[in-house]
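Peer 1: sharing a sequence plus its predicted fold:
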Amino acid sequence: MTRSEDVRALLDEHGRTFAAEAGITLRDKPSPLFRLLVLSLLASTRISADIAVATSRELSRAGWRTPQRMLDTTWQQRVDALGRGGYRRYDESTATRLEGLCRRLLEEYHGDLRALRPGDDGDLTALREGVTGFTGIGPTGADIFCREVQAVWPQVAPFFDARSLAGAEASGLPTDPARLARLAPDGRVAELAAALTRVA
């Protein structure tokens, strides 16, 4: 198989982003970006990606798709929803962190993460600092956010974190982000990064 065929096979088998699995139709709008941030928070703890995705779906199903809607809930309602998603080990601390995340998002960014969108120079420093400024989201969570948001923020692309590059190496693909991105058909760089993360 050629490298292009290898990439297509990878995308066929593993090429769904966490956002897509969580039912988030990612767009450059406040609500889907907020839901991606929440998913990044959920995936930042020592818990499986499947549980983080299922819990993100549960929070959306409850109708908490904006920071204000999340703040309109009680701590116990958030704990219960996290539990329904399977997020039981960290449900109480995460219920508190979700409140803090929403308050900070409203107070500092007026509820709109597009304030963190990088300029055309592709410098991700401010974006990563902004995302990790939310309590509970560390470098891994920032990697997840950047990896997924590149689908709607071209300034972030091509973004492959250490884990996705490890997957590329294991798959015999280039580990240079620009070369790797050129192998992604139809600009599916975010899906390729997700697929390589699963391979790793």
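Peer 2: Thanks, I have it.
Peer 1: when you work out contacts or count neighbours from here on, use the C-alpha atoms and nothing else.
Peer 2: Fine.
Peer 1: and Asp120, how many neighbours?
Peer 2: Using other Cα atoms under 10 Å, Asp120 has 9 other residues around it.
Peer 1: show me where this protein has its helices.
Peer 2: 3-14, 18-21, 30-42, 49-61, 67-71, 75-84, 91-109, 125-132, 139-149, 162-170, 177-182, 189-199 (DSSP state H).
Peer 1: CSV for the ones you listed, including distance to Arg117 and mean neighbour count?
Peer 2: Output for the helices of the chain, formatted as CSV (distance: least, Cα to Cα, whole Å; neighbours: other Cα atoms under 10 Å):
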stretch, distance to Arg117, mean neighbour count
helix 3-14, 27, 16
helix 18-21, 18, 19
helix 30-42, 11, 24
helix 49-61, 22, 20
helix 67-71, 18, 18
helix 75-84, 28, 18
helix 91-109, 12, 18
helix 125-132, 7, 17
helix 139-149, 10, 23
helix 162-170, 22, 19
helix 177-182, 20, 16
helix 189-199, 16, 24
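Peer 1: below is an additional structure, to be compared with the one above:
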Amino acid sequence: MTASGTLDALLERHGTTFAAEAGIRLRDTPQPLYQLLVLSHLLSARIRAQIAVGAARALFAHRLRTPRRMADASWQERVDALGDGGYRRYDERTATQLGDGALLLLDAYGGDLRRLREEADGKTDALRSGLRRFPGIGPAGADIFLREVQTVWPGIAPYLDAKALQGAERLGLPTTPERLVLLAEGRDPAVVAAALVRGALGKD
């Protein structure tokens, strides 16, 4: 199969962002951007992506969709919501981190991650550093957020991190962002990145 055919087959099977899978209607507005930050936090733990996505959906079903609601919820409410989503291995620590992160976002950026983007002047390295200020968001969490947010923050596209490029290598595809973008022929780079990550993680 050609590289183009391989990518087409991958996108047909896995062409959904993790945000969409978690029920986040991603837009460049405060609430969905915050929801993506929460999802990135959950996905960055050493736990199956399916469980992390389910936990995000459970948090949002418990109406913990904004930093104010997350901060105002009790620690036990956050633990219970994570438990409902099957996120039990790290639930207590994560519940604390989500509360602390929501307070940081409210205090530092008025609950609006677009202010972080403005502070970083759109520079990817500065954005990555800013994201890592949030409890529980390390290098992997920052990469996840930036991979997914490039749909609505096109100034950072194409953002294909080491995990996405690992998937490309595994599938015999080009391993530089520039060549992958050319191969993708105008497709949403966030969708391409998510598919490549699933290619890196999947057993098949």
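Peer 2: Happy to help now that I have it. For clarity, every value in this text was computed on a predicted model and none was experimentally measured.
Peer 1: sorry, back to before: can you add distance to Leu116 of the first structure and give the helices of the first structure back as a markdown table?
Peer 2: Shown next, in a markdown table, are the helices of the first structure (distance: least, Cα to Cα, whole Å):
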| stretch | distance to Leu116 of the first structure |
| --- | --- |
| helix 3-14 | 29 |
| helix 18-21 | 19 |
| helix 30-42 | 11 |
| helix 49-61 | 22 |
| helix 67-71 | 16 |
| helix 75-84 | 26 |
| helix 91-109 | 8 |
| helix 125-132 | 5 |
| helix 139-149 | 11 |
| helix 162-170 | 22 |
| helix 177-182 | 22 |
| helix 189-199 | 19 |
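Peer 1: so which of the ones you listed comes closest to Gln155 of the first structure?
Peer 2: helix 139-149 (9.8 Å; Cα to Cα).
Peer 1: mean shift of the closest one relative to the second structure?
Peer 2: Taken over the aligned residues, the distance from helix 139-149 of the first structure to the second structure averages 0.5 Å (mean Cα distance after the TM-score superposition for the first structure).
Peer 1: give me the residue at the spatial middle of the first structure.
Peer 2: Phe145 (3.7 Å; Cα atoms, centre = their mean).
Peer 1: ok, that residue touching Leu36?
Peer 2: Yes: Phe145 of the first structure lies in contact with Leu36 (Cα atoms under 8 Å); the separation is 6.8 Å.
Peer 1: Leu183 of the second structure contacts Gly5, doesn't it?
Peer 2: No: between Leu183 of the second structure and Gly5 there is no contact under Cα under 8 Å: 9.9 Å.
Peer 1: which residues do those two both contact?
Peer 2: In terms of Cα atoms under 8 Å, 6 or more residues apart in numbering, Leu183 of the second structure and Gly5 are not both contacted by any residue.
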